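[1] no sequence on hand, only this structure:
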C-alpha cells in the first residue's frame, strides 16, 4: 500500500525574478523551506537581477485567469500570497477569480517598488489595489514606503506614525495590517500588526548587510506558509518574522550577484 504524506498547499500570484531572489522564485523557496507545497500563477515576466529591473512583460489577463482556474479546479489551496500585480486589469482579474473560488486566507504584499528603486506597477494600479484587492485580504504587508504610498502620505518616521498608518489602512477593508519596519533607522526592526484584537509588535535586531533582495516577498510567503499549516495570524507572523530574520542574518553566507543579494532562504537546511 502506498502511503501519502499530507502537505498543505499555498498559492503565490506574482511576477518572476530570473535571478532567483524575489518574486515567484523566492516564494517557492520559502514555501519549500517551511514545509508547504507551492503552486504558482505568474502575472508578469520581470527581467531583473540583484542590481535592478530591466523590463517587465505583462501576462495577458485572460491567461492569468486560466492559470488561476487551473490551480483552483484541481488543488486544495489553503492560503494565497499575492505579490506583483502591475496593472488595474490584472488586479481585477485576480480579485474576480478569488471571489469565484471563495478564497479567504489571502496575504497581499502590495509590491510597488523593487529594492533597487525600480517601480513595479503603473500609478493607476494603486487605486485598484486600494479598492478592489485589499478589501479581500486577511492581511496586507506593506513596508513603510508602500504604506505611505497607499495612503498618499509621507513615510512614517516613528513607531507611532506606523501605528497611525496601520489603523488607517485597516479602513480600506482588510482584516489586518502588518507594516514592516525594515526601512527604519533604529537598532531593532519593528513590525506593527493591527487586527481586530488590537496591536502586536514583532521585533528583531537589525542586520548590517546589503543582501536584502526579496525580503518582502519572502516574509509574505512565510506568513502564507504558516496560515496554510493552520496557524492563527499572530503565530504565522511570529514564525515568519523569525524565519526572515534568520534568512537575513545568513545572507552574507551566499555570494550571489553584484548588487543587493538575496536572503538565504534555506539557512536552516543547508549546513556545512
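    All right, it came through fine. On a predicted model such as this, the values are computed, not experimentally measured, just so you know.
[2] switch to C-alpha atoms for all contacts and neighbour counts from now on
    OK.
[3] over to the residue nearest to residue 85 when sequence neighbours are not counted. Which of the three states is it?
    Take residue 85 and drop its neighbours on the chain: the residue closest to it by CA to CA, 6 or more residues apart in numbering is residue 91, 6.0 Å away. The three-state label given to residue 91 by DSSP: H, G, I helix; E, B strand; the rest coil is helix.
[4] I'd assumed residue 131 was in contact with residue 91.
    No. Look at residue 91 against residue 131 with CA atoms under 8 Å: they stay out of range, at 10.2 Å.
[5] okay, those two: which has more neighbours?
    Legend: neighbour count by other CA atoms under 10 Å for residue 91 and residue 131, higher for residue 91 (20 against 12).
[6] could you count how many residues lie near residue 114?
    For residue 114, the count of nearby residues is 16 (other CA under 10 Å).
[7] where do the helices sit along this structure?
    23-33, 61-72, 88-100, 125-128, 144-151, 159-170, 215-228, 233-249 (DSSP state H).
[8] which of the ones you listed has the highest mean neighbour count?
    helix 215-228 (a mean of 29; mean count of other CA atoms under 10 Å).
[9] how big is the angle separating that one from helix 233-249?
    Using axes from the mean of the first three to the mean of the last three CA atoms, to 10 degrees, one finds that helix 215-228 and helix 233-249 are set 140 degrees apart in direction.
[10] and here's the other structure:
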C-alpha cells in the first residue's frame, strides 16, 4: 500500500458499497493506493433499488476538498456524481487552485442503473470540460451530453473521451478512446451480462490509479478495462455460487 496519498475521489455515498465513493476507495486499495474522499451526496440505495438522495451542502463539500488538497500531495482525482454543471465547475476551479497540472477523470453519472434520474438536463461548459483529462460516459450518457455526436464538438474538445461499449448499438461491448483527432477501439472478452451497479465507478477509478502508476493514457485505459472485466466476472461467479 502506498504511504503517500496522491489520489482522491469526489462522489456520492452508496451505503451498499457497490458504487460511488466506497467503490472508488475499494478499487484504489485493490490496486495498492490509499485515497481521500469527498462526498457530494448521500443516497439510499442497494444493488437492486434506489429510493432517494440528498445533496451535500455545497460549501461543506468544497471545504472538505480544500482541506485534503492542502494536506496531501494529491494530483490524480476521480469525480463521479455532482449536482449540476455549475457545481462541477466549482470543483474543477478548486482543484486547479491547489494542484498544478492535475489528472482528472470524470465519470458522468446522470442516472442510476436502477433508473433513478439525477439530471433532467445538462448544460455543457467547454471551458470547464477542457480542464478535465478524461470523461468516461457510457453510450446513453454520451448521447445525453453530446446529442450532436462527437464530430459536432471535436474542434472544441481538449479532453479525452473514453466511450464505454456496454450500451452501444453500433459496436456492442467495444470501448473507444477519443483524443485530439485520433481514436482507438478497445475490445474486451464477451461474457454473460452481470446485474451489478457501479462498474462505471470501478473503471474510472482504475483508470485514475493506473495513470498515477506511470502508465500512458491508452495503456492505463486498457488495464482499467481488464480490471473492470475481471471485477464483473468475479461478481458473476459470486452471484451464481451464493
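    Good, I have the coordinates. These numbers were taken from a predicted model, which means no experiment stands behind them.
[11] superposing both, give me the TM-score.
    A TM-score of 0.89 describes the superposed chains when it is computed by TM-score structural alignment, normalised by the length of structure 2; 239 aligned residues with a CA RMSD of 2.3 Å.
[12] now the helices of structure 1 in TSV, with distance to residue 178 of structure 1?
    Output for the helices of structure 1, formatted as TSV (distance: least, CA to CA, whole Å):
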stretch	distance to residue 178 of structure 1
helix 23-33	18
helix 61-72	26
helix 88-100	21
helix 125-128	18
helix 144-151	10
helix 159-170	7
helix 215-228	10
helix 233-249	9
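[13] can you report how many residues neighbour the aligned residue in structure 1 for residue 9 of structure 2?
    Residue correspondence to structure 1 (TM-score structural alignment): residue 9 of structure 2 is matched to residue 12. Residues near residue 12 of structure 1, counting by other CA under 10 Å, number 27.
[14] likewise residue 185 of structure 1?
    11.
[15] over to the one 3 residues further on?
    For residue 188 of structure 1, the number of neighbouring residues by other CA under 10 Å comes to 15.
[16] quick one: what's aligned to residue 203 of structure 2 in structure 1?
    Checking TM-score structural alignment: residue 203 of structure 2 goes with residue 219.
[17] contacting residues around whichever residue in structure 2 pairs up with residue 240 of structure 1?
    Matched to structure 2 by TM-score structural alignment, residue 240 of structure 1 sits across from residue 224. Residue 224 of structure 2 makes contact with 203-204, 206-207, 210 under the criterion CA atoms under 8 Å, 6 or more residues apart in numbering.
[18] and if you look at residue 116 of structure 1?
    Residue 116 of structure 1 touches 50-53, 260, counting by CA under 8 Å, 6+ apart.
[19] and what of residue 55 of structure 1?
    So residue 55 of structure 1 contacts 46-48 (CA under 8 Å, 6+ apart).
[20] picking that back up, check contacts around the match of residue 9 of structure 2.
    With contact taken as CA under 8 Å, 6+ apart, residue 12 of structure 1 is in contact with 24, 27-28, 38-41, 80-83, 221.
[21] before we move on, what about residue 190 of structure 1?
    180-182, 201-204.
[22] map it onto structure 2.
    For residue 190 of structure 1, the residue aligned by TM-score structural alignment is residue 174.
[23] same check, this time on residue 100 of structure 1
    So, by TM-score structural alignment, residue 100 of structure 1 is matched to residue 97.
[24] now that match: how far from residue 90 of structure 2?
    11 Å (CA to CA, to the nearest Å).
[25] what does residue 9 of structure 2 give?
    15 Å.
[26] over to residue 6 of structure 2?
    When distance is defined by CA to CA, residue 6 of structure 2 is 21 Å away from residue 90 of structure 2.
[27] repeat for residue 105 of structure 2
    Per CA to CA, residue 105 of structure 2 is found 15 Å from residue 90 of structure 2.
[28] residues in structure 2 matched by the lengthiest strand in structure 1, start to end?
    Criterion DSSP state E: the longest strand present in structure 1 is strand 37-49. Under TM-score structural alignment, the match for strand 37-49 of structure 1 in structure 2 covers residues 34-46.
[29] quick one: closest of the helices of structure 1 to residue 196 of structure 1.
    helix 159-170 (9.4 Å; CA to CA).
[30] how far off helix 144-151 does the closest one point, in degrees?
    Per the same axes, to 10 degrees, the angle that helix 159-170 of structure 1 makes with helix 144-151 is 40 degrees.
[31] residue contacts, residue 209 of structure 1?
    Counting by CA under 8 Å, 6+ apart, residue 209 of structure 1 touches 248, 251-252.
[32] what's the match for residue 118 of structure 1 in structure 2?
    Using TM-score structural alignment, residue 118 of structure 1 sits opposite residue 116 in structure 2.
[33] its match: how many residues sit nearby?
    14.
[34] I'd like the distance between the residue nearest the centre of structure 2 and residue 4 of structure 2.
    Nearest to the mean C-alpha position of structure 2, by CA atoms, centre = their mean, lies residue 107 at 2.8 Å. Residue 107 of structure 2 sits 24 Å away from residue 4 of structure 2, going by CA to CA.
[35] ok, residue 144 of structure 2 next?
    Note on residue 144 of structure 2: its distance to residue 4 of structure 2, by CA to CA, is 38 Å.
[36] before we move on, what about residue 43 of structure 2?
    30 Å.
[37] compare the two (neighbour count), which wins?
    More crowded of residue 43 of structure 2 and residue 4, by other CA under 10 Å: residue 43, with 18 against 12.
[38] tell me which residues touch the closest residue to the more buried one other than its chain neighbours, please.
    What sits nearest to residue 43 of structure 2 in space, not counting adjacent residues and going by CA to CA, 6+ apart, is residue 53, at 4.1 Å. Residues in contact with residue 53 of structure 2, defined by CA under 8 Å, 6+ apart, are 41-44.
[39] and the residues you listed, which is closest to residue 61 of structure 2?
    residue 41 (9.2 Å).
[40] now do the same contact list for the closest one.
    Contacts of residue 41 of structure 2 (CA under 8 Å, 6+ apart): 11-13, 53-56, 81-82.
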